[in-house]
Each structure stands twice: as structure tokens, then as C-alpha cells.
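Peer 1: I'll drop the sequence and a predicted model, then ask my questions.
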Amino acid sequence: MIKIFMSVGLLFSINLFASTGHDHSHHGTKKGTQEKVKAYIKACDDGDMKSCNNLAVLYDLGEVVKQDKKKAIELYTKACNGGSKYSCNTLGNMYFKGDSMVQNKTKAIEFYTKACDAGNDYSCNNLAIIYIRGDGVKQDKEKAKELFFKACDSGNIGACKNYKKLNESSK
């Protein structure tokens, strides 16, 4: 039984915190990247949440622009509030790990739930892991199973493996 839970734990940890929805098309010449950043800024200001997310990633990682975690969080929040499931997932990751902010698992769960409800399979998988571990919530294997299934149904292979392992360990 311990062996099963250790295997399940390994699978659970593999997919936790994946996917930013980051567009890597900014890589290229210096002039081209500066123009891309300007285009992201304009598009974000005009309400394009994908551009807000991409700009947030640049500030978060310090790619092309000077790293500014505070600005990144502002942009992720704007994009999440505007419907970007990737930004919501990233905020969930940041709150869960305490990356550039005080760790807050309740907030992490809130953002993961918002992203999962919007169809982000990584967030559904992350939530399932949280429920299976009882990490910040009451442990709930049935809820975890539902979330793994939802993520698996969206094409998340790791979630499919997690779902299968959870079913096998329940027998």
C-alpha cells in the first residue's frame, strides 16, 4: 500500500505547476523583440488578455524586459480577471509556492478553480493533487478523482495517469 501511494505521489508531483500559456514568439532580433513588447503593451491596453499574459511572462522571467515581479503579478491579475485561464493558473502557482508573494493556499485554490472552470487542464490536475493530499483543504479523493478525470478528458496525459493510479489504489 505504501508503494502505491509513493508511486501516486511521484505522478502527482510531476504535473504540479505546469503551463503558463506563454507565447515564445518574442524570441528573435533585439529590434524585433522590442517591437513585439510594444505590440503586447498596446494590445494589453486594448483589452487583449493573451497579450497581457504574454507580457506578464516577460516581466516574470525577465525576458526582453527588466524582471519586475510586481508588474508581472499586476498583469497576470488583469489577464486572469479578463478570462485568461493561463494567467489564473500562474497566479495559483505563485500563491501556492509563495513565489514573489506570501504563500496563500486558499488564494492558490481560488485561482486554480477559476482556471480549471475555464478549461485549464493543468489547474484541474493541480487542484486534484491538492485534494488528494489535503493540502489547504479537507482531503477528498472523490473530488480529486473528478478533477483528474476532467483534466484527462482535456488531454492532460499526466492527469490520465494520476486518475488511473488513484482508481487502482482505491481497489
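Peer 2: Cool, got the structure. Numbering: from 1, shown residues only.

Peer 1: CA only for contacts and neighbour counts going forward, please
Peer 2: Noted.

Peer 1: number of nearby residues for residue 153?
Peer 2: 13 (other CA atoms under 10 Å).

Peer 1: Give the helix, strand or coil label for the closest residue to residue 169 other than its chain neighbours.
Peer 2: Excluding its sequence neighbours, the residue lying closest to residue 169 (CA to CA, 6 or more residues apart in numbering) is residue 4, at 6.4 Å. Classification of residue 4 using DSSP: H, G, I helix; E, B strand; the rest coil returns helix.

Peer 1: Structure two is appended below for comparative analysis:
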Amino acid sequence: MAFDLKKEEDVKDFIQNLGIEYRLGCYNEKNPEACHLLGDYLEAIKKDFERAGKVYRSNCDDYKFHKSCHKFANYQLLGRGCKQDEKSAFTYYDKACGLGNSDSCFNLGLICSSKTFEAAQPQNYTLGLKYLDKACTMGHAGACYHAGALHILGTTDKTVPQDMKKAFEYSIKGCDLGNMYACANASQMYLKGEGVEKDDKKAQEYKAKALDFQDQYKHQFQIEFQQGLQEK
């Protein structure tokens, strides 16, 4: 059946059929991808966060689908469609991280490095760095930046000592993955000769990269902002 998505009735039918398709794929075919899409459908289209959360949790527990584990962890952390439970959020982030979800590994790194989520995990910089390192290794630019930042300053409890060489390595990787703050840190380290041999040319190169990423971010933000205004 062909849909004319310029017609309101056809759009409604298309969306309704999507829901049916995802339910069949999830409950009849036992397809984890379809189950996750069903959760996204309930979340984004139906705004039924309680049911979406149940679908994500089931898909995580039954099929070990890391994206659903991550989504349910977010729900638990924020209390979205359910009672807030930071310990449960930590457990599901850990599941997702173990299944290869870099965003969950990154979130665990931030949780462990902060005092904000003591109910989930007492502050533990060593554990936090372990998760950040794992996420960075998996290609998460933000994790590389934060791991580098921990080594630039060192932690107050001295469990992570200042180590400019490691900070430089993390910053370079974070920059290569597209994090402008990591590029800025790499530029400063080249400029001052901290963690790497002083090199003014390289310092300027990484400064230019940081500014380029900044411009890209501003441009993307402007596009998204304009689109948002048009939708209103």
C-alpha cells in the first residue's frame, strides 16, 4: 500500500502501521531490533514512557540488546515513566557497557567520577577512569576528553595522579574522534611542551582543528534551531 505523506490521513495510517509492524516483529518474530523500535515508537509517537520503559527492559533482559539496556538505564536514572532508581540505572548501564554500548560506558565513567550519583555508586575515580578508558577505546570522543582531563589535573584523592603524557594521548585520540575540547587541550600541551615535545606548529594545527569543530557545532546548532522554529 502506497502512502501520500503530504496527506494527514495517510500519515496517521502510516504511523499506525508502523506500530503494528514493530509489535509483530517483536512479539511474533522475537526480533530484538523490532522490540527496540517498538520502545522508540511508544516513546516518541505515543509518549507512553511507562510502556516504552517496560519494552526496553524486557528487550535488555530477554535478548541482551545493548541499546535497550542503555535506554532503560536512562529511564531509571531520570525516573522517566517509572520511579527513579539510580542503583538500577547503574546496573543497566553496566549491562549495556558490557554488551558494547560506548555511551553507557561513558555514563558510568561520569557517574563514578561524580558525587552527584552517590546513591548509585560512591565516588570512585579509579573505577570512573576504567569506564572512561573503555568507552574511549570503543571510539567515544567525550570519554577520551574526560579521561584526559582527569590526568591533566589529577584527582583530589590522589587515586589518579597527574600524568601529562597520558593526558596528551587521550586528548589526541579525543580530537581525532571529533571532540573540540580535546583538540584545545592537545593544542595547549603542544604549546607548553606538557606531555609531549613542545611544537608551536602542531599547537596551531590543533587549535585550528578545535576552532573548525566549534564552527561545525555552531552551524549544526543553527540548523537544528531553525528547524525547531519552523516546526512550531
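Peer 2: Done, it's in. Values in this document were obtained by computation on a predicted structure and should not be read as measured data.

Peer 1: Just give the TM-score of the two.
Peer 2: Here the TM-score for the pair of chains, by TM-score structural alignment, normalised by the length of the first structure, is 0.77; 141 aligned residues with a CA RMSD of 1.5 Å.

Peer 1: about what we covered before: counterpart of the residue nearest to residue 169 of the first structure over in the second structure?
Peer 2: Aligned by TM-score structural alignment, residue 4 of the first structure pairs with nothing in the second structure.

Peer 1: Residue 4 of the first structure: how many residues sit nearby?
Peer 2: The number of residues packed near residue 4 of the first structure is 13, by other CA under 10 Å.

Peer 1: For the residue nearest the centre of the second structure, give me its contacts.
Peer 2: Nearest to the geometric centre of the second structure sits residue 103, at 3.5 Å (CA atoms, centre = their mean). Under the criterion of CA atoms under 8 Å, 6 or more residues apart in numbering, the neighbours of residue 103 of the second structure are 70, 97, 135, 140.

Peer 1: redo that, cut-off 10 Å
Peer 2: Contacts for residue 103 of the second structure (CA atoms under 10 Å, 6 or more residues apart in numbering) come out as 67, 70, 93, 96-97, 109, 132, 135-136, 138-140, 142-143.

Peer 1: what's the counterpart of it in the first structure?
Peer 2: Match for residue 103 of the second structure (TM-score structural alignment): residue 122.

Peer 1: cool, residue 33 of the second structure as well?
Peer 2: Per TM-score structural alignment, the equivalent position to residue 33 of the second structure in the first structure is residue 50.

Peer 1: Now do the helix or strand containing its match: which elements does it pack against?
Peer 2: Counting by DSSP states H and E, the element that carries residue 50 of the first structure is helix 49-61. With contacts taken as 3 or more CA pairs under 10 Å, 6 or more residues apart in numbering; DSSP states H and E, helix 49-61 of the first structure sits against helix 30-45, helix 69-81, helix 85-97.

Peer 1: Using TSV, lay out those together with mean neighbour count.
Peer 2: What follows is these, written out as TSV (neighbours: other CA atoms under 10 Å):
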stretch	mean neighbour count
helix 30-45	15
helix 69-81	20
helix 85-97	27
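
Peer 1: Compare those helices and give me the one nearest residue 12 of the first structure.
Peer 2: helix 85-97 (14.6 Å; CA to CA).

Peer 1: What span of the second structure is the closest one aligned with?
Peer 2: Aligning helix 85-97 of the first structure against the second structure (TM-score structural alignment) gives residues 66-78.

Peer 1: Have a look at how far, on average, that stretch is from the first structure.
Peer 2: Averaged over the aligned pairs, stretch 66-78 of the second structure sits 0.9 Å from the first structure after superposition, using mean CA distance after the TM-score superposition for the first structure.

Peer 1: for that stretch, the distance to its chain's centre please.
Peer 2: How far stretch 66-78 of the second structure lies from its chain's middle: 11 Å, per CA atoms, centre = their mean, to the nearest Å.

Peer 1: how many other residues sit next to the residue mapped onto residue 125 of the second structure from the first structure?
Peer 2: Mapped onto the first structure by TM-score structural alignment, residue 125 of the second structure lines up with residue 141. By other CA under 10 Å, the residues close to residue 141 of the first structure number 19.

Peer 1: Kindly report the same for residue 61 of the first structure.
Peer 2: Using other CA under 10 Å, residue 61 of the first structure has 14 other residues around it.
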